[in-house]
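Peer 1: could you look at this predicted model? Sequence included:
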Amino acid sequence: MDSGAIRRRLGAVLGVLTASGLLALAAPGVAQAADPSSCSGRKIRTFTFSTGSVRLYKDGNYLCAVTAPNSGGGKRPMMVSLQARGFEPVVDKGLFAQHAGPVRSYVGHRKVWIKGSVGRGSYDSGGWKRY
């Protein structure tokens, strides 16, 4: 095989790898707002804070998070954020009566940063953690 054929094959292989890498980076950062029951998988952690909690679920390579208040009541400001390292955060923020979220993101084996708040109380993982 001559050097020209080797270069053409190497170029084709590099093109396919580059395209697949770009697709893998583009798709996971998309937020998926859904019903509360759509946090599929198993609950792996609950992070409590003064006014509520953030529940974290894992399903394969995906994480899903929901923030819920400790007590019932009317609408109040709530927020949940899930960010896989290297990607934009997936956030649900607004005035809610029952929960903020769920937010779902592909994380693979990346570390994540999780935040949640209900009223004046909040939770922040304080850095990148693996779940």
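Peer 2: That came through, no problem. Numbering: from 1, shown residues only.

Peer 1: CA atoms for contacts and neighbours, from now on please.
Peer 2: OK.

Peer 1: mind listing what Thr51 touches?
Peer 2: Going by Cα atoms under 8 Å, 6 or more residues apart in numbering, Thr51 touches Pro69, Asn70, Ser71, Ser117, Val118, Gly119, Arg120, Gly121, Ser122.

Peer 1: included below, for side-by-side comparison, is a second structure:
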Amino acid sequence: MRGPVVIATVLGASGLVALLGPGLHSADAAELCNGRKARTLHFRTGEVRVYRDKGYVCAVAVADRAGTPQAMSVTVQARGSAAVADKGTFKYHAGPVKVHAGHRCVWVRGKIGNKSVSSGWILC
């Protein structure tokens, strides 16, 4: 009798993952960076979430249409330092990208598909 119980449990769990899977990925994107959310930069195809934690700034670009592979990028640059980026074709998000900013301003850019956002110098 153990076989049918195991099969039912596995099928039930896989069904639950199938139902919750897409939602979990977009929720997980918000938790890829430590710290408190400092800004959210909205644009037509998604948003860039910017976090601060102990002198570090972290950013993630999250797609509105999660699950569809598309070109995405997120870039963070602390003033006076080189930009750090994550670029590629992703289903859910680009990043996280983390830089040490200390007390310096940062410039954050995000792109999903053919739409983008650029913050200018922020968090000064």
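Peer 2: In hand now; what should we look at? Since this is a predicted model, take the numbers as computed values, not measurements.

Peer 1: quick TM-score on the pair, please.
Peer 2: Remark: TM-score between the superposed chains equals 0.72 [TM-score structural alignment, normalised by the length of the second structure]; 96 aligned residues with a Cα RMSD of 1.5 Å.

Peer 1: tabulate the contacts of Thr51 of the first structure in JSON lines, adding columns for neighbour count.
Peer 2: Formatted as JSON lines, these follow (neighbours: other Cα atoms under 10 Å):
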{"residue": "Pro69", "neighbour count": "24"}
{"residue": "Asn70", "neighbour count": "14"}
{"residue": "Ser71", "neighbour count": "10"}
{"residue": "Ser117", "neighbour count": "25"}
{"residue": "Val118", "neighbour count": "26"}
{"residue": "Gly119", "neighbour count": "15"}
{"residue": "Arg120", "neighbour count": "10"}
{"residue": "Gly121", "neighbour count": "15"}
{"residue": "Ser122", "neighbour count": "21"}
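
Peer 1: now, those residues that are in helices?
Peer 2: Among the contacts of Thr51 of the first structure, no member falls in helices (criterion: DSSP state H).

Peer 1: need the max-distance pair from these.
Peer 2: Maximum pairwise distance in the contacts of Thr51 of the first structure, criterion Cα to Cα, is 14.8 Å, between Ser71 and Ser122.

Peer 1: can you give me the strands in the first structure?
Peer 2: Taking DSSP state E as the criterion, the first structure carries its strands at 42-49, 52-59, 62-69, 76-84, 90-96, 100-106, 112-118, 121-124.

Peer 1: relative to Ser26 of the second structure, how far out is the residue nearest in space to the middle of the second structure?
Peer 2: Note on the second structure: the residue nearest the mean C-alpha position is Val60, at 3.2 Å, using Cα atoms, centre = their mean. The spacing between Val60 of the second structure and Ser26 of the second structure, counted by Cα to Cα, to the nearest Å, is 11 Å.
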